[in-house]
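Q: The following block contains a protein sequence and its predicted model.
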Amino acid sequence: MSDDVVGRLAKGSLLSRLFGSGRAPLRLVAVPRDHVLGDRARGDALVAGRHVLGSEELALADIDFAAIGTRDPLAREMQSFAWLRDLAASASRDKGARMAEAIAGRWLIAHGTRVDEAWAPELWGERILFWTAYAPYILSSRDAGYRSALLNTLARGAKHLDAGADKAPPGLPRITAWAGALTASLTLQGAQKRLSHSESGLMRALAAAQFEDGGLMSRSPQEQMLLVDRLGLVRAAYFAAKQTLPDALENAAAAALAALHGVTMGDNALSSWQGGNPGDPARLTALVDGCGLRARPLRQARGWGYQRLSALGTIIVVDAAPPPPPRMAATGCASTLAIEMSDGAQRLVVNCGGPGPVPTELPPELVEALRTTAAHSTLVLDDTNSTAILSDGSLGKGVADVVIERSEDNDCSRIEASHDGYVKGFGLIHQRRLSLGNDGKEVRGEDRLTPKGRRKIREAAPFAIRFHLAPGVEATVTADGMGAILRSSGAPPWNFRCRGAMLQVEDSLFIDGHGRPVPTLQLVVVGEVSAIGGEIAWQFRRSS
């Protein structure tokens, strides 16, 4: 622990203004235990005086919470105190507490005496979750004035949430706000009378943002991971307070984890949907291991929308739903009927992905391009998005209806899905059929374009079926131009074949778990389709 950093944080008796408030002392009646291990590397950076998130970092020695604001992701995480988990992974309680209390004192001086932007309901919700779970790190001080100031501010924050949690944006922010309010009512002295009110608020927020199958309506795997984390911390608060967890809340938490498992690939990282990337597999593993929940991967998700096929190490995830509504996801993607595929820990077919919620050095025009249909492993008609992406970044008209049929037998698992995103512009339905053999060695696919509606193509329209390849997967086109051999260091070779169009190999890119672009390749099956439609068959087959 850097004594210089702590010394500068506490320089000039910064906490003196908080002493002698005269308020009755409060205490926590229960301290939840966070079983999720933090990121040791990020914790080491905190100990060294740097808060790092993605491509940005913040010096802690002279941190001014009023100056950093709450607008960017780095500042919001600093204001939320979620970094306490990482600090605890790197520093002992004694050393970590010295730094955490010095930073908390700075926060109290900047924001503890007035309601401002740092009092946003979702920020207070997250702050309460981590202040209570890491109370030993922020309430070990012998200074009664500091402890009283922090606990009284926590109590004011809880009352602020009781009245204003529903003012948080719908979805994960509102869930987070109510999760904090509920945790406060379980752990703070005298707050138990608000327990029923907070439980009702959280269940209401979940009902408005979570499909019955457990997935968030934002359809974001990275937000889904945060949902599991929030509910895991709430569960820990119930156990610490020796209160009975409502069955409805336990069921919602288990369903959330099942949905998260459903979009996890063979390398224990996330598949790339809705502008996200795989993230850190170690972080996901720590969350799953520590959240206190257990669930099997969700395979047939109607609301969440991600269908999962798996057999002997081969995993396929399909986006079989319309994009998320704008009120739940400001920057959704036109990815309907795209797939990702892995063989064991080796990813084979991916989507290009995006920066996710962390700061990035990716240029804005690239981030926008990563939302297009062409950045996903699916069919693109006349270089047109299946759902329009408007100039202001919002989603326009396109896919409104997705029809799905699924079957299983002794030979394989099958999915047949179609979307109407190209009906208005081209008079064509896109239908994708997939089957995965039960030995995990063969994936058969077929993309069909069938006429519907009054709109007709006058002559012909070009199409491209794209299969973006994971970094490290090499593609060698066969002599007849109708196939390719895919080689990687992490799996046996796979043979790709197509029928009804020609195959090209083009450059692509993939956004890795740190939000960085990595050059890679893509298989592109190209051709033209007339008003009567057409079909293209393709196959992936493992060599051994």
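A: Yep, that arrived.
Q: CA atoms for contacts and neighbours, from now on please.
A: OK.
Q: Which parts of the stretch 401-544 of the chain are strands?
A: Using DSSP state E, counting those that start in this stretch, the strands assigned to the stretch 401-544 of the chain run over residues 402-408, 412-419, 428-437, 442-451, 461-469, 474-477, 483-487, 494-499, 502-511, 517-529, 534-542.
Q: Just send these back as CSV, with distance to residue 314 and mean neighbour count too.
A: Shown next, in CSV, are these (distance: least, Cα to Cα, whole Å; neighbours: other Cα atoms under 10 Å):
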stretch, distance to residue 314, mean neighbour count
strand 402-408, 16, 14
strand 412-419, 12, 20
strand 428-437, 9, 23
strand 442-451, 9, 20
strand 461-469, 15, 23
strand 474-477, 19, 18
strand 483-487, 15, 21
strand 494-499, 12, 20
strand 502-511, 20, 19
strand 517-529, 19, 19
strand 534-542, 10, 18
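Q: Quick one, which of those gets closest to residue 131.
A: strand 502-511 (33.1 Å; Cα to Cα).
Q: Okay, angle between the closest one and strand 494-499 too, please.
A: Angle of strand 502-511 versus strand 494-499, following axes from the mean of the first three to the mean of the last three Cα atoms, to 10 degrees, is 130 degrees.
Q: hmm, back to that, quick one: which of the strands of the stretch 401-544 of the chain is nearest residue 323?
A: Nearest of the strands of the stretch 401-544 of the chain (Cα to Cα): strand 402-408, 10.4 Å.
Q: Tell me who's in contact with the most centrally placed residue in the chain.
A: What sits nearest the mean C-alpha location of the chain, by Cα atoms, centre = their mean, is residue 222, with 0.6 Å. The contact partners of residue 222, by Cα atoms under 8 Å, 6 or more residues apart in numbering, come to 270, 276, 279, 356.
Q: buried subset of those residues?
A: Buried members of those, counted by 16 or more other Cα atoms under 10 Å: 270, 276, 279, 356.
Q: Of those residues, which is the nearest to residue 294?
A: residue 270 (17.5 Å).
Q: how near is that closest one to residue 451?
A: Going from residue 270 to residue 451 by Cα to Cα, to the nearest Å gives 35 Å.
Q: what does residue 342 give?
A: Taking Cα to Cα, one finds residue 342 at 33 Å from residue 451.
Q: my guess is residue 421 contacts residue 398, does it?
A: Yes: assessed by Cα atoms under 8 Å, residue 421 is found in contact with residue 398 at 4.3 Å.
Q: who has more neighbours, those two?
A: More crowded of residue 421 and residue 398, by other Cα atoms under 10 Å: residue 421, with 26 against 21.
Q: State the distance from the more buried one to residue 115.
A: Here the criterion is Cα to Cα. By it, residue 421 lies 46 Å from residue 115.
Q: Got another one to weigh against that:
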Amino acid sequence: MAYRRRLSTLILGRFARNLKARVSAGSVAVSRLWPGRTDRLIIAPHDLRTADATRAAEIYAGRFVFAGKIVTCHGRSIFDYAPPSEDWEVALLGFGWLRHLRAADTAITRANARSLVDDWISNMSHNRPVGRRPDVLARRVISLLSQAPLVLSDTDGRFYRRYLRGLTREIRSLRYITPDIADGVPRLQVLIALCYASLCLANQARHIRATSRKLSDELARQILADGGHISRNPGALIELMIDLLPLRQTFAARNIAPPPALLNAIDRMMPMLRFFRHGDGSFALFNGMSSAPSDLLATLLAYDDTHGNPMASMPHTGYQRLDAGTMTVIVDTGPPPPPSVSDEAHAGCLSFEMSVAGCRVVVNCGIPATGRENWRSFARGTAAHSTVTYRETSSCQFVERTSMKRFLNGAPIVSGPARVEHYREVGAEGVMLNMSHDGYQSRFGVTHRRVLMVAADGSRLDGEHTVAPAPGARLKGSDTGYAVRFHLHPAVKASRLTDARGVMLVLPNREVWTFEALDDKVELEDSVFLAGNDGPRRTVQIVIRQDARHTASVRWSFVRSPSSPAATVARRSARNQAELPL
């Protein structure tokens, strides 16, 4: 019933968006013929994204490198070339690369920027479907506004007017396609772009109040009380903060008080940036999070006035953090997000990541920053997360039919854990987190319970998994196998010990840790780390397989070893010999 109810809600919502889009289609066509009046640019917002002046030389030479793909134009317009990938086209048509030309700040790069922008706004045949996507259009509007000083420097009045007409046409199109915007981050990005437009251009002041109100309402709905995003994707915070912080500055530059909802949202989101960070500065990989540039995170955190320690619990977004000594453990303790914003969500309930002394040890596989379609199905499954997989299935169910995914423009979650419980207890020996979820209960009759215990000095992490029927229920089916998975970061060197009950781990800082499961056999299997800056990387995972009908619980531990790798192996061998029966 829950599956059908969620699917019906998604279908009805898509029908409503399609209807609104058709009604507004005529208005979009009129907006292109009558773009409106604006005679000058008042202010250009600041772009916080990192710029690389060396990229300007590549663009001037006709080499456009985006999303791992290269297109070289030989005297032709770059907009006439068939894109090698959708990610490449999104980057090109978002015009964010203008910041690299501005970083070079030479007469040649300014002329190059004008030529490329003029090519775009003067030829409507360039306007391909990807370029009309609301999120791409919003990014292009923000880029053209923020990089206007580069494009309009040393130009004549004729080009200035043509630039403003083209920009105004884009803004009016963005206003009219609002009903067809997907929920979540794209909707906020469009409203942010419209707020920028109303603040930065003359004769747009009448839109400031209306767009500010819409943005405030959407921020109040999408940014939860603890500062997390409704999609539960940590990456959404970065995408939004990189635009919201300059927007706050733009309001101040116009001597207009920023909406209270904007200020409150930024104040709530900033602690969440610290919450998801590991010791090496990377973000935990949950619900669609990929690699995050360290320089971008450093830029955002420079705006944090509190500089406090990360909070321990984010109950509204559904995450817990355990810190002890040099150890950090971040755990997903929340149900799936609402279906309308679950296109990127993963089936990783009760999964965790662990880092020690700035080295990531246990991770989730994550998802690549580009080329996601090749990995999306695997990356969203429970098996790509450091948690329990029952009968090699995921704790969530996704829309699978190709026709339905095409209609919904994605594969949202239609069923998953409905009841996720967690209890945190702090004692003299450390912090214990007791959790459970019912994602497998309706299909297989089992509940997954997990207990994590972090020692007070951060020297060990103990855990226990229980896969058993709920009270009054029974196991369904003859296959009752489950697997406990721990995906390791590629920088960790893992070696299974001779007793097959443990794994020795050597971290990049040469610390030695031992994974132990004395009651169960441990396997090292292939895995893949998808969120690397250089693309997917091969790694390994620790796997413990059991049968819920015979062994309902599995206990394990990660323990820091005070000795070298060789001494650790010798110590365990001696202990195993001592335990042999006479």
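A: Thanks, I have it. Just so you know, these numbers come straight off a predicted model, no measurement behind them.
Q: Can you check which residues contact both of residue 421 and residue 398 of the first structure?
A: Both residue 421 of the first structure and residue 398 are contacted by 386-387, under the criterion Cα under 8 Å, 6+ apart.
Q: before we move on, back to that, let me know which of the strands of the stretch 401-544 of the first structure is the nearest to residue 308 of the first structure.
A: Of all the strands of the stretch 401-544 of the first structure, strand 412-419 sits nearest to residue 308 of the first structure, with 9.5 Å by Cα to Cα.
Q: ok now the closest one, how far from the chain's centre?
A: 25 Å (Cα atoms, centre = their mean, to the nearest Å).
Q: same check, this time on stretch 317-334 of the first structure
A: Counting by Cα atoms, centre = their mean, stretch 317-334 of the first structure comes out at 13 Å from the chain centroid.
Q: One more: stretch 567-577 of the second structure?
A: 42 Å.
Q: what range in the first structure does it sit on?
A: Matched against the first structure by TM-score structural alignment, stretch 567-577 of the second structure finds no partner residues.
Q: Could you pull out the buried residues of that stretch?
A: Using 16+ other Cα under 10 Å as the test for burial, stretch 567-577 of the second structure gives 568-569, 572.
Q: Going by distance to residue 316 of the second structure, which of the residues you listed wins?
A: Closest approach between those and residue 316 of the second structure, by Cα to Cα: residue 568, at 42.3 Å.
Q: contacting residues around the closest one?
A: Listed by Cα under 8 Å, 6+ apart, the contact partners of residue 568 of the second structure are residue 561.
Q: State the distance from the counterpart of residue 162 of the second structure in the first structure to residue 161 of the first structure.
A: For residue 162 of the second structure, the aligned position in the first structure is residue 149, judged by TM-score structural alignment. For residue 149 of the first structure, the distance to residue 161 of the first structure equals 18 Å [Cα to Cα].
Q: Show me the helices in the stretch 51-200 of the first structure, by range?
A: Assignment of helices within the stretch 51-200 of the first structure using DSSP state H, counting those that start in this stretch yields the ranges 65-68, 73-80, 84-90, 93-111, 121-133, 135-138, 144-164, 172-187, 195-209.
Q: Trace residue 283 of the first structure over to the second structure, please.
A: Under the alignment (TM-score structural alignment), residue 283 of the first structure maps onto residue 296 of the second structure.
Q: The helix or strand harbouring that match packs against which elements?
A: Assigned by DSSP states H and E, residue 296 of the second structure belongs to helix 294-301. In terms of contacts (3 or more Cα pairs under 8 Å, 6 or more residues apart in numbering; DSSP states H and E), helix 294-301 of the second structure is packed against helix 234-253.
Q: how about 10 Å then?
A: Using 3 or more Cα pairs under 10 Å, 6 or more residues apart in numbering; DSSP states H and E, the elements in contact with helix 294-301 of the second structure are helix 234-253, helix 260-275.
Q: Can you lay out those helices as CSV showing distance to residue 30 of the second structure?
A: Shown next, in CSV, are those (distance: least, Cα to Cα, whole Å):
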stretch, distance to residue 30 of the second structure
helix 234-253, 29
helix 260-275, 32
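Q: Beyond the longest helix along the second structure, next helix or strand please.
A: For the second structure, the longest helix by residue count, based on DSSP state H, is helix 2-33. Using DSSP H and E, the helix or strand that follows helix 2-33 of the second structure in sequence is helix 54-60.
Q: Superpose on the first structure and give me the mean offset of that following helix.
A: With mean Cα distance after the TM-score superposition for the first structure, helix 54-60 of the second structure departs from the first structure by a mean of 4.6 Å once superposed.
Q: Show me what that helix is in contact with.
A: 61-65, 72-73, 97-106, 108-109, 111-113, 116 (Cα atoms under 10 Å, 6 or more residues apart in numbering).
Q: hmm, 8 Å instead?
A: 64, 100-101, 103-104, 109, 112.
Q: can you check stretch 28-44 of the second structure too?
A: Contacts to stretch 28-44 of the second structure, defined as Cα under 8 Å, 6+ apart, come from residues 145-149, 161, 164-166, 168-169, 172-173, 176-177, 199-204, 250.
Q: Repeat the analysis, applying 6 Å as the threshold.
A: Stretch 28-44 of the second structure is contacted from outside by 145-146, 168-169, 173, 176, 200-203, using Cα atoms under 6 Å, 6 or more residues apart in numbering.
Q: Please apply the same query to stretch 536-544 of the first structure.
A: The contact list for stretch 536-544 of the first structure, computed with Cα under 6 Å, 6+ apart, reads 441-447, 493-500.
Q: repeat that for 8 Å
A: Contacts to stretch 536-544 of the first structure, defined as Cα under 8 Å, 6+ apart, come from residues 441-448, 492-501.
Q: what does stretch 349-360 of the second structure give?
A: With Cα under 8 Å, 6+ apart, stretch 349-360 of the second structure has contacts from 278-281, 284-285, 326-336, 361-364, 382, 385-388, 395, 417, 435-437, 450, 489, 507-509.
Q: What subset of these is buried?
A: Neighbour-count burial (16+ other Cα under 10 Å) is assigned, among these, to 278-279, 281, 284-285, 327-336, 361-364, 382, 385-388, 395, 417, 435-437, 450, 489, 507-508.
Q: quick one: which of those sit in strands?
A: Judged by DSSP state E, those include 327-332, 361-363, 388, 435-437, 450 as members of strands.
Q: Could you report the separation of residue 45 of the first structure from residue 89 of the first structure?
A: 11 Å.
Q: can you check residue 167 of the first structure too?
A: Per Cα to Cα, residue 167 of the first structure is found 34 Å from residue 89 of the first structure.
Q: just residue 191 of the first structure next, same as before
A: Distance from residue 191 of the first structure to residue 89 of the first structure, by Cα to Cα: 30 Å.
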